[in-house]
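sequence and computational prediction follow.
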Amino acid sequence: MRDYKFRGRRVDNNEWVYGNVLQTGYGTYIIPYQEYAGRLPQIKVHPETVGQYTGLRDSKRTKEYPNGQEIYGGDIFPPGTRTRGEVQIVCYDLELAKYKSVPLSLYNSNAGDGGWTGYSLNPYSEVIGNVWEHPHLLEEAKSQ
């Protein structure tokens, strides 16, 4: 069974929080995956930073990520041979109802969703960051 997880950056301190997403008329919130006595906390996050877990992990094996790092929407993969040396961004394709990796030039030209282009996610790559935490990776890639 697939895990439905989300992450987002907190409004109050910009730290990442993981859990279920809740959108209301007052804002976007993450309800963390922790057991609490009483009312569940709702942590307000920047809505543009919310990304869903793809169900895949990358190939990175470290002490921190012994099974690989979870891959979320908005994550960045390094340049690859199939992308003509461009970084790739993880996007959700509504038409195909699946996640894919999109080269930066296609991501920029299609309002962030990559249109019909892109590649199946490759869990053999390593996540090198995400579009909100490492925007310099996108700027460097644009200038090449």
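Good, I have the coordinates.

for the rest of this, base every contact and every neighbour count on C-alpha atoms.
OK.

just the buried positions in the biggest helix by length in the chain, please.
Longest helix in the chain, counting residues (DSSP state H): helix 135-143. For helix 135-143, a neighbour-count test (16 or more other CA atoms under 10 Å) marks 137, 138, 141 as buried.

putting a second one here so we can go through both:
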Amino acid sequence: MREIKFRGKNVDNDEWMYGFLTKCQNRIWENGQSSQDGYKMQIISHEMPIGVWDVISETVGQYTGLKDKNGVEIYEGDIVRILYTDWGSKPESDPRTLHQYLNDISYIAKVVFERNSWMVSIFGEKYKEWYFDGITPGKHGFIEVIGNIHSNPELLK
């Protein structure tokens, strides 16, 4: 069975909270704010001790069920470096290390739920507009979380 969980930024301290998601209608936060759609989002911890936190609705993202090459969970809204298996071999005359070469031919993308599946949304020199592709990099590729759209939007520029 796949694990269903969410994360969102705490309205009080901007920390990421992880757990189950609840959506309460027509509630106003203690600080006087409410979300634009009239709902209050809360994350309920699934670990002990159990806690309930109000989170900023725009920051809520669902866990994809996948982990990156370092074992980090991948969430909707994460920014990833992804290298697909169709990369060519590095020419011997290229002075870059293999690590530098692979980083240079990989893509920076954001994780989205589009067309009823988890995908990465890529924008770069190769594409003139946002391009959607699968989130699994294949047998010889890799995916690595390098940030998220809420804390590190500059990574997509």
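Happy to help now that I have it. Here the structure is a predicted model, which is why all the values come from computation and not from measurement.

what's the TM between chain one and chain two?
The TM-score (TM-score structural alignment, normalised by the length of the first structure) is 0.71; 117 aligned residues with a CA RMSD of 2.3 Å.

for the longest helix of the first structure, packing partners?
The contact analysis (3 or more CA pairs under 8 Å, 6 or more residues apart in numbering; DSSP states H and E) places helix 135-143 of the first structure against helix 104-109.

which elements pack onto the helix it packs on?
Counting by 3+ CA pairs under 8 Å, 6+ apart, helix 104-109 of the first structure packs on strand 88-93, helix 135-143.

dump the ones you listed to TSV, plus distance to residue 36 of the first structure.
Output for these, formatted as TSV (distance: least, CA to CA, whole Å):
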stretch	distance to residue 36 of the first structure
strand 88-93	32
helix 135-143	35
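
for residue 119 of the first structure, find the nearest of these.
strand 88-93 (9.3 Å; CA to CA).

ok, residues contacting the closest one?
For strand 88-93 of the first structure, contacts defined as CA atoms under 8 Å, 6 or more residues apart in numbering pick out 72-79, 98-104, 107, 112-116, 121, 130-131.

from those, list just the buried residues.
Buried among the contacts of strand 88-93 of the first structure (16+ other CA under 10 Å): 72-79, 99-104, 107, 112-115, 121, 130-131.

in strands, which of these appear?
Among those, the ones falling in strands (DSSP state E) are 72, 75, 76, 77, 99, 100, 101, 102, 103, 130.

which one in the second structure is aligned with the fourth one?
Going back to what we said before, that points to residue 77 of the first structure. If you follow residue 77 of the first structure across to the second structure using TM-score structural alignment, you land on residue 80.

how near is its match to residue 142 of the second structure?
10 Å (CA to CA, to the nearest Å).

which residues in the second structure form strands?
Counting by DSSP E, the strands of the second structure are 6-9, 16-25, 39-44, 52-55, 61-67, 73-75, 78-83, 107-114, 117-124, 127-134, 142-148.

now render the ones you listed as TSV, adding distance to residue 99 of the second structure.
Output for the strands of the second structure, formatted as TSV (distance: least, CA to CA, whole Å):
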stretch	distance to residue 99 of the second structure
strand 6-9	31
strand 16-25	31
strand 39-44	38
strand 52-55	38
strand 61-67	20
strand 73-75	22
strand 78-83	12
strand 107-114	14
strand 117-124	20
strand 127-134	23
strand 142-148	12
